[in-house]
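**Student:** coordinates for the following, if possible.
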Amino acid sequence: MQTRIPEHIRETVAGAEAEGILRNCVHCGFCNATCPTYQLLGDELDGPRGRIYQIKDLLEGGEVTRRTQQHLDRCLTCRNCETTCPSGVEYGRLVDIGRELVEARVARPWRERAARRALRVVIPEPRRFRALLGLGRLARPVLPAGLRRRIPARQAAGTWPAPRHARHMLCLTGCAQPALAPRTDAAAARVLDAVGVSLVAAPAGCCGAVDQHLAAPEAARARMRANIDAWWPALEAGAEGILVTASGCGAQVRDYGHLLADDPDYAERAARVSEAVRDPVEVLTAEQLATLRPDPAPRVAVQEPCTLQHGQKLGGRLTALLQGAGLETVPVAEGHLCCGSAGTYSLLQPGLAGQLRQRKLGHLTAGEPEVIATANIGCQHHLEAASPVPVRHWLELFDPEEIA
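**Tutor:** As a prediction, this is how the structure comes out:
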């Protein structure tokens, strides 16, 4: 794609990166075929190719309107288009840049500004999020049904094994997951302990994804730097890697090296942190999980999150791991399409997110599974609010504490 981006924009880090991404696009439109919002709305401007043209026009000095902002807001950043694209266009990074530029030029209505600010102030802060969730649980009996379904019951984490193995890894517990589903990381610790790896909770909070995708890149970078500072001593002391049980957070931390590449104080360490990230699928594929399989084993519908498939490029690995451990997995149509969670998307775009969830649940339940297994807290929370079948992180299927 030819561009006419003014020099003063091309000379910026974001401008130069955006131009390089745009030049890789060949206008083919294959991306629209796998774009969830294009599938629902049928509008070229609500597909990747249309959004690319809007961002190109923005960078070249064209008019930017509220409508431009809305079309970019409707993007899930699922990055399905990246997997589809034959030219390797890094669309996810391009749409982040576009949103940042539009945010600076188009004023939002005050309600939207307040909602987005509230999400950035509450979700990434574990104490605030836990407190708000606690209030929601107290009020749950009198809340409207739609809101009540969004508030999960309190969950016991169970025991976290003390470190005892020569092999050890850090575990990014994150911000929302410890309150919504504390059993996930504890189950990860128990499963890894059973295969000879000790898991140690990392001293950190939000990975930065909430700020990153809500057009607040500097706030995101500040969180990244704080995390790197917190994890560095353990990595230097011999930690095997950083286990991230939420695939959305894993995709974000894998990008630290890229997102901080222009930071002279952090670039080198950020690159090493990105290289150290491990999804549980990568760590446990080589282990004998069949010995931890429940008996009888449930029929499982696998929901591989977009951040696992398209963000971390681990598509198909979770299904293969479960099958290799002897679990029966049912066929799931349109497994590549987003469930509608997408971080804060389900809160900011509830209509579209709800349609995508119903479509996804229709496919997940068609094979009459006993449980839906996922790899991301956002997908789990979003799906279980409307699912007739239990939705669990896949690690819980092998949790020694439950099987015992």
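
**Student:** going forward, measure contacts between C-alpha atoms and count neighbours the same way
**Tutor:** Noted.

**Student:** so residue 326 touches residue 290, yeah?
**Tutor:** Yes - counting by CA atoms under 8 Å, residue 326 does reach residue 290; the two are 6.2 Å apart.

**Student:** sequence B follows; please return its structure for comparison with A:
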Amino acid sequence: MQTHLADFIKDSPEGQEAEAILRNCVHCGFCLATCPTYQLLGDELDSPRGRIYLIKQVLEGAPVTQKTQLHLDRCLTCRACETVCPSGVQYGRLVDIGRGIVEKKVGRSFAAATVRYALRQTLPNPGVFASLLKLGRSARPLLPGVLRDSIPHTKNSQLAGSQFSQPPVQHQRKMLVLEGCVQPTLAPNINAAAARILDKLGISLIKAPNAGCCGAVSYHLNAQQEGLDYMRRNVDAWWPYVGMQDDGGGERVVGVEAIVMTASGCGVTVKEYGHLLRHDPAYAEKAARISELTKDISEILEAETQALVSLLGRPLAHRGVAKKTRLAFHSPCTLQHGMQIRGVAEKILVAAGFELTYVPDAHLCCGSAGTYSILQPELSQQLLKNKIAALESGQPIRIATANIGCLMHVRSSGTSMAVDHWIEILDEKLQDNDIR
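**Tutor:** Below you'll find the model as predicted:
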């Protein structure tokens, strides 16, 4: 695609990156078939190809309107288009650049800006989020229907799971874990389950006290410098655990083997720290190392498959069918499209003795997409309805996923089935084996 970027952007790092991405796009249209919003709305401006055209116009100096902003806002950034693009167009990076520029040129109404500011101040702050959630649950009976339904319940499985404490740090092999923003409040058992499984594999899971939000919430709400500041804070928090360390007796010991992500939404962002901070001389090298060490929990367990299978007892081929549990696995967009990790968690669950049902259109987004379910509720609910129909079509008895946002969104649908993180389900299986 030919480009003629305007003077205000062409010599900046963002302009150079955007131009390279735009030039890779050949407008083939493969992306249309995988775009959730195009399937719902049928408007090409609500497809990756259409949005790329809009962003190109913005970067070339064409007038920017609220209509442009609306079409970019409707994008879920699910990145399904990247998975099928034969030209390797990095659409997710392009849309972040385009949104940032449009935000500065068009702005927001006071009400819209206030909502986005509130989300940026609430979601990345676990203490504030936990307090507001507790208040919302207490006031639930007094709230209007729509607002009442938006406040997540505490599932019995989470109440039970949160009673389990994480195992003590006792192994030479160590890995860091990102606690996350809302996950410690909404699903505290997820990281505890990961710690218990890794402990059985001879790995201690530790956390850095000063690490916090991965930065995705602010960055994708176009407060990109704020998002980068969160990223820098995490780099600073993790760095002492990464390199060679003094064990206190003068001996130098190797740092953590990996930084483990149990929320794929955080994982896809942390894996991009190296790219996002590449122009920061103080952080570029460190951020690249952090990204290199970052692994989704499925990648960690895949590397430990042999030891994991031994914990599970006999291989699946020797287990009775009666011991299988039918699961529908919802692969988050951040896992299958963002990190390009497909089939790994599913393979581990099958090895553990679970039967996975077929899920039609498994590549399509559930509609959660970070803050999308709050900012674009109508489209989000349509996508959720379609996703639930697909997940339930194979008649599973339980739904598994790999990201806290998807988990809470699918739970909010009113499905009668339990919805849990797959690592919790695997942990239950291992505990069951221990009892037997």
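
**Student:** buried ones in stretch 37-54 of the second structure?
**Tutor:** Using 16 or more other CA atoms under 10 Å as the test for burial, stretch 37-54 of the second structure gives 37-38, 44-54.

**Student:** for stretch 201-218 of the first structure, same thing?
**Tutor:** 201-217.

**Student:** just the ones of those residues in strands?
**Tutor:** Per DSSP state E, strands hold the following members of these: residue 201.

**Student:** what ranges does the first structure have for its strands?
**Tutor:** Taking DSSP E as the test, the strands found in the first structure are 167-171, 197-201, 242-243, 277-278, 299-302, 328-329, 371-374, 391-393.

**Student:** what range in the second structure does the second one sit on?
**Tutor:** Aligning strand 197-201 of the first structure against the second structure (TM-score structural alignment) gives residues 203-207.

**Student:** try the third one
**Tutor:** On the basis of TM-score structural alignment, strand 242-243 of the first structure is assigned to residues 259-260 in the second structure.

**Student:** how far does that stretch sit from its chain's centre?
**Tutor:** 14 Å (CA atoms, centre = their mean, to the nearest Å).

**Student:** ok, the alignment partner in the second structure of residue 264 of the first structure - how many residues close by?
**Tutor:** Residue pairing (TM-score structural alignment): residue 264 of the first structure is matched to residue 281 of the second structure. Residue 281 of the second structure has 9 neighbouring residues, counting by other CA atoms under 10 Å.

**Student:** okay, how far is it across stretch 58-75 of the second structure, tip to tip?
**Tutor:** From its first residue to its last, stretch 58-75 of the second structure covers 17 Å (CA to CA, to the nearest Å).

**Student:** so which bits of that stretch are buried?
**Tutor:** Within stretch 58-75 of the second structure, the residues that count as buried by 16+ other CA under 10 Å are 58, 59, 60, 64, 68, 69, 71, 72, 73, 74, 75.

**Student:** check contacts around the fourth one.
**Tutor:** The reference is to residue 64 of the second structure. The contact partners of residue 64 of the second structure, by CA atoms under 8 Å, 6 or more residues apart in numbering, come to 58, 102, 105, 106.

**Student:** on that earlier part again, just the buried residues of stretch 201-218 of the first structure: which are in helices?
**Tutor:** 209, 210, 211, 212, 213, 217 (DSSP state H).

**Student:** and the helices in the stretch 151-300 of the second structure, which stretches?
**Tutor:** Ranges of helices in the stretch 151-300 of the second structure, per DSSP state H, counting those that start in this stretch, are 156-161, 183-186, 189-200, 216-220, 224-242, 264-270, 273-276, 284-293, 297-303.

**Student:** just those: most buried one?
**Tutor:** Of all these, helix 264-270 has the most neighbours on average by mean count of other CA atoms under 10 Å, namely a mean of 26.

**Student:** do I have it right that residue 373 of the first structure meets residue 394?
**Tutor:** Yes - the criterion here is CA under 8 Å, and residue 373 of the first structure meets it with residue 394 at 4.8 Å.

**Student:** tell me the contacts of the spatially most central residue of the second structure?
**Tutor:** Central residue of the second structure (CA atoms, centre = their mean): residue 265, 1.0 Å from the mean position. Applying CA under 8 Å, 6+ apart to residue 265 of the second structure gives the contacts 216, 334, 335, 370, 403, 405.

**Student:** now with 6 Å, please.
**Tutor:** residue 334 (CA atoms under 6 Å, 6 or more residues apart in numbering).

**Student:** same question, residue 92 of the first structure
**Tutor:** By CA under 6 Å, 6+ apart, residue 92 of the first structure lies in contact with 77, 79.

**Student:** picking up where we left off before, got JSON lines for the strands of the first structure, with distance to residue 234 of the first structure too?
**Tutor:** Shown next, in JSON lines, are the strands of the first structure (distance: least, CA to CA, whole Å):
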{"stretch": "strand 167-171", "distance to residue 234 of the first structure": "8"}
{"stretch": "strand 197-201", "distance to residue 234 of the first structure": "10"}
{"stretch": "strand 242-243", "distance to residue 234 of the first structure": "10"}
{"stretch": "strand 277-278", "distance to residue 234 of the first structure": "13"}
{"stretch": "strand 299-302", "distance to residue 234 of the first structure": "34"}
{"stretch": "strand 328-329", "distance to residue 234 of the first structure": "38"}
{"stretch": "strand 371-374", "distance to residue 234 of the first structure": "29"}
{"stretch": "strand 391-393", "distance to residue 234 of the first structure": "27"}
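
**Student:** so which of these is nearest residue 221 of the first structure?
**Tutor:** strand 277-278 (17.4 Å; CA to CA).

**Student:** ok now that closest one, how far from the chain's centre?
**Tutor:** Centroid separation for strand 277-278 of the first structure versus its chain: 14 Å, with CA atoms, centre = their mean.

**Student:** in the second structure, what stretch matches it?
**Tutor:** Here strand 277-278 of the first structure aligns to the second structure at residues 294-295, judged by TM-score structural alignment.
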